[in-house]
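Participant: Generate coordinates for the sequence data below:
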Amino acid sequence: MPDPHRNLFEGFTALLQSTACPYARLATTRFVPVPYSPKSPDFLIMFRKRQPWLADPGTDALIVAIHFSELGKTIDDHARLFRRLLNLVSDHEIAGNILTPGWQLQIHRTRVFATLFSPLYPARNPRSIQKGTYGYVMLQPEHSFHKLLPRNRLEEHQRVHIKHTIREAFDRSGKPYDALDRQPPTEAQKYVKPLHLGDPMIEWWKY
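Facilitator: Below is the predicted model of the structure:
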């Protein structure tokens, strides 16, 4: 019997191979082997078995796949399902003013940055998936950022320079960062990006 999830991560693999980020190919990326669906009885079981990876210093990202039919046809549909997923894996309702400086998603006491990628995004958007029929949520533990930008070994101007270099690489590739990423006051607004540069912030936490 053919594996229904055989091509589950082909879109994300293609993204890693083509991204302008110079560090993506060096990352240790792990995967939840079944896609997320609110109707799936297996997803949370599979996720909990792999949840300890987020606290493992050797893990840079844990990837969750979501079929495009589940994500929906609009960015609002995407935002609604994204919040539902984060509520599930963090085991609490995301509420309140999460735009408060210092707020960050936590999954089992591990601070995590979440990023949505989807075929809905146009090709010039860094969040665009160009292959396959799945979107992805990348859960990136805080220690992964510290490996790249260690506070104990780099001065602030060195950290800023590395970030600037990455953004310049995306600019040269024709997939510029959104302005909200260039001067980010908070974490949450970067989780789900608008479809086009200059579009309003996607307030996914309100859905």
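
Participant: switch to C-alpha atoms for all contacts and neighbour counts from now on
Facilitator: Noted.

Participant: The chain: strands as residue ranges?
Facilitator: 29-31, 61-67, 105-107, 110-117, 134-141 (DSSP state E).

Participant: who's in contact with the second one?
Facilitator: Contact partners of strand 61-67, identified using CA atoms under 8 Å, 6 or more residues apart in numbering, comprise 8-9, 27-32, 34-37, 53-54, 133-141, 144.

Participant: Now do the helices in the protein.
Facilitator: For the chain, applying DSSP state H gives helices covering 10-18, 43-50, 68-71, 75-90, 142-148, 156-172, 179-182.

Participant: Turn those into JSON lines, including distance to Ala114 and mean neighbour count.
Facilitator: Shown next, in JSON lines, are the helices of the chain (distance: least, CA to CA, whole Å; neighbours: other CA atoms under 10 Å):
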{"stretch": "helix 10-18", "distance to Ala114": "15", "mean neighbour count": "16"}
{"stretch": "helix 43-50", "distance to Ala114": "15", "mean neighbour count": "15"}
{"stretch": "helix 68-71", "distance to Ala114": "16", "mean neighbour count": "17"}
{"stretch": "helix 75-90", "distance to Ala114": "9", "mean neighbour count": "18"}
{"stretch": "helix 142-148", "distance to Ala114": "10", "mean neighbour count": "16"}
{"stretch": "helix 156-172", "distance to Ala114": "18", "mean neighbour count": "14"}
{"stretch": "helix 179-182", "distance to Ala114": "14", "mean neighbour count": "13"}
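
Participant: for comparison, sequence B:
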Amino acid sequence: MTSMTRPTGAATSQPPPDRAPCLERFAPIRNGTHCIYAPSSRLWGGPAYDPALTAEENLAATLPVLCDFLDRARTDRLDGFVIELADRRFGADVPSLARSTHAVLRHLSDHDPAGEHPLDAEIETVSWCFSFGAEPIFVNTFAPCYPPAHSRYAFGSQSTYILLQPRHSFGRVLRPGETVLPPAVRQRIRDAYAGHDRGYDPHISSNPYEAWRIVRPLGAGDPEVRWWETPAVFP
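Facilitator: Purely as a prediction, here's the structure:
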């Protein structure tokens, strides 16, 4: 990815992004999840959430750091960027999480330095995935609304986390000649989740629409969460 023009955000003194305070709070999720690659992943975090600012102002401060992350992710072998919404209201239930997720991704889409604005495209298609700065990104959400028997369980955190994973980072765990994780590896990960009573809902996981997997429904068999159809306004 070419170097991006950075949106301006709040100028505050912050720790280096690889030691952002949100990463320490996210650690129980990273270490507790049953993905075999998660514990060794290299993450950056956004600036500390400032409750004196609006959620939109906090996101504005995050944008330049996210641009730096994407500029350096390939050469520094970075795997993900964590955005923390540090209040239970952002993910107290699935509708709140859907609104928060839409608000964050809408803000990023509207300020996309590459001008692709992915949320202006048709979302419920096989080809759609989120992007920022011309980098395709996989989006995961973790929130207090999810119970322990759920793959997006937040391990007791009262914050909501949005994890942005550049697609190219998945290539580092592939063997030569592979373009996707082999079925045996995917099954091993699914079995690990299921073995801890956090099995994936096959209705969602096997569906070709990536948008369905960004915010998971609460229960297996529940309808997909169409977060992009909710108001893009924080609860």
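
Participant: now Leu120 of the first structure: how far from Leu139 of the first structure?
Facilitator: Applying CA to CA, to the nearest Å, the value for Leu120 of the first structure to Leu139 of the first structure is 20 Å.

Participant: swap that for Ile166 of the first structure, sorry
Facilitator: 20 Å.

Participant: Next: Asn97 of the first structure.
Facilitator: Distance, Asn97 of the first structure to Leu139 of the first structure, by CA to CA: 21 Å.

Participant: Over to Arg50 of the first structure?
Facilitator: Distance from Arg50 of the first structure to Leu139 of the first structure, by CA to CA: 12 Å.

Participant: before we move on, what about Thr115 of the first structure?
Facilitator: 7 Å.

Participant: Please say which of those two ends up with more neighbours.
Facilitator: Neighbours per residue, other CA atoms under 10 Å: of Thr115 of the first structure and Leu139, the larger number sits with Leu139, 23 against 18.

Participant: which residue in the second structure lines up with that one?
Facilitator: Matched across to the second structure, Leu139 of the first structure falls on Leu164, judged by TM-score structural alignment.

Participant: residues touching that match, list them.
Facilitator: Applying CA under 8 Å, 6+ apart, one finds that Leu164 of the second structure lies in contact with 80-82, 137-140.

Participant: And Cys35 of the second structure, by the same measure?
Facilitator: 189, 192-193.

Participant: For Arg152 of the second structure, see how far away it is.
Facilitator: Cys35 of the second structure is 12 Å from Arg152 of the second structure, by CA to CA.

Participant: Check Cys129 of the second structure too.
Facilitator: Going from Cys129 of the second structure to Arg152 of the second structure by CA to CA gives 19 Å.

Participant: next one: Arg74 of the second structure
Facilitator: Using CA to CA, Arg74 of the second structure is found at 27 Å from Arg152 of the second structure.

Participant: And Asp50 of the second structure, by the same measure?
Facilitator: From Asp50 of the second structure to Arg152 of the second structure the distance is 25 Å (CA to CA).

Participant: out of those two, which sits in the busier spot?
Facilitator: Between Asp50 of the second structure and Arg152, Arg152 has the larger neighbour count (other CA under 10 Å), namely 23 against 13.

Participant: Quick test: name the residue nearest the centre of the second structure.
Facilitator: With distances taken as CA atoms, centre = their mean, Leu163 lies nearest the centre of the second structure, 2.5 Å away.

Participant: which residues does that residue contact?
Facilitator: Taking CA under 8 Å, 6+ apart, one finds 80-83, 139-141 in contact with Leu163 of the second structure.

Participant: isn't Leu34 of the first structure right up against Ile45?
Facilitator: Not Leu; residue 34 of the first structure is Val. No - between Val34 of the first structure and Ile45 there is no contact under CA atoms under 8 Å: 9.9 Å.

Participant: between the strands of the first structure, which gets nearest to Arg80 of the first structure?
Facilitator: Nearest of the strands of the first structure to Arg80 of the first structure, taken as CA to CA: strand 110-117 at 11.9 Å.

Participant: What range does stretch 99-106 of the second structure cover in the first structure?
Facilitator: Going by TM-score structural alignment, stretch 99-106 of the second structure lines up with residues 80-87 of the first structure.

Participant: contacting residues around the matching stretch?
Facilitator: By CA under 8 Å, 6+ apart, stretch 80-87 of the first structure touches 36, 70-71, 93-94, 116, 204-205, 207.

Participant: can you list contacts of stretch 180-192 of the first structure?
Facilitator: Under CA under 8 Å, 6+ apart, the answer for stretch 180-192 of the first structure is 79, 98-104, 113-116, 201-204.
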